[in-house]
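Student: No letters, just coordinates:
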């Protein structure tokens, strides 16, 4: 598997997300995040959730991921809301990065990646998997997809 190096700070740009997309965190290293303690929009603490369409689907995520690594998504087209309710591990550091991969099993290059908590979204049409990458410290470069 070939992996490409990406800088997280250069990837979360509104132009990538398209018109009408939710605002993203400003470029630059994210501040360490406090632990999440509650379920938000039906997304349990410690999970990364994907919802069908642009809404919250009555707080019922379509996908709920807890573990690091690649996770395939199937038959997804158009905009998908996301909620990153993961927590920093270890506490006081940064949350896991989520990369949106064009191929299955975390391959094919990343459309973009984010390392922020809370609401987000992506165009699922070219995406076939997401990869959850644990923060390892020492900078903002990651090697997704």
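Tutor: Yes, it's here. The model shown is predicted, which means the values in this text are computed figures rather than measured ones.
Student: hey, let's count contacts and neighbours off CA atoms from now on
Tutor: Will do.
Student: which stretches of the chain form strands?
Tutor: Along the chain, the segments classed as strands by DSSP state E run 6-7, 48-52, 63-65, 69-72, 79-84, 97-101, 110-114, 118-123, 129-133, 141-142.
Student: Between these, which one is closest to residue 22.
Tutor: strand 118-123 (6.4 Å; Cα to Cα).
Student: OK, contacts around the residue most central in space within the chain?
Tutor: The chain has residue 98 as the residue nearest its centroid, 3.3 Å off, counting by Cα atoms, centre = their mean. Contact analysis of residue 98 by Cα atoms under 8 Å, 6 or more residues apart in numbering lists 113, 114, 115, 130, 131, 132, 133.
Student: what about versus this one:
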């Protein structure tokens, strides 16, 4: 799990609140600064977190906003340097992608990505919704299909 701290206005929090997101989890914890020694804490649901973050339009871990990125095998986020970046909707064939790779969908709205066993975008067992990532074994995957 990765923690991301964002300055947010909205999501039911006070303006200027810091929101620490645990990516891949279903909840996040928000800490609201106070004048006293203790900070107030609120739980934020996954849908609220997704709405807040995906609307930001930021590059994250080197993956540009509105792109889908694959990171090198067994390198995690590779210091923010994806090995493959996909921008256009449709099917993209994968070449020499075996083993475990992080695949990150940094698209917005309802733009998703299917990971497909067929090189023509068929037999697609895995889906990533916007602003999510997963560590996939890409050995059986032969294409990505970016959809709206």
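Tutor: Thanks, I have the structure now. Just so it is clear, the model here is predicted, and its values are computed rather than measured.
Student: TM between them?
Tutor: The TM-score (TM-score structural alignment, normalised by the length of structure 1) is 0.62; 103 aligned residues with a Cα RMSD of 2.3 Å.
Student: rewinding a little: please identify the deepest-packed of the strands of structure 1.
Tutor: Compared across the strands of structure 1, strand 97-101 shows the largest average neighbour count, a mean of 26 (mean count of other Cα atoms under 10 Å).
Student: Structure 2: matching residues for that one?
Tutor: Counting by TM-score structural alignment, strand 97-101 of structure 1 falls onto residues 112-116 of structure 2.
Student: After superposing, tell me the mean distance of the matching stretch to structure 1.
Tutor: Here the mean offset of stretch 112-116 of structure 2 against structure 1 after fitting is 0.9 Å, by mean Cα distance after the TM-score superposition for structure 1.
Student: residues in contact with the equivalent of residue 78 of structure 1 over in structure 2?
Tutor: Under the alignment by TM-score structural alignment, residue 78 of structure 1 pairs with residue 99 in structure 2. Applying Cα under 8 Å, 6+ apart to residue 99 of structure 2 gives the contacts 73, 74, 136, 137, 138, 139.
Student: Okay, the residue nearest to the centre of structure 1 and residue 58 of structure 1: tell me how far apart.
Tutor: Here the criterion is Cα to Cα, to the nearest Å. By it, residue 98 of structure 1 lies 23 Å from residue 58 of structure 1.
Student: Same question for residue 80 of structure 1.
Tutor: 14 Å.
Student: go on, residue 23 of structure 1?
Tutor: In this view, residue 23 of structure 1 and residue 58 of structure 1 are 22 Å apart by Cα to Cα.
Student: who has more neighbours, the two?
Tutor: Just comparing residue 23 of structure 1 and residue 58: by other Cα atoms under 10 Å the higher neighbour count belongs to residue 23, 13 against 9.
Student: Tell me which stretches of structure 2 form helices.
Tutor: Using DSSP state H, the helices of structure 2 run over 46-54.
Student: Looks like residue 90 of structure 2 contacts residue 145 (just checking).
Tutor: Yes. Assessed by Cα atoms under 8 Å, residue 90 of structure 2 is found in contact with residue 145 at 5.3 Å.
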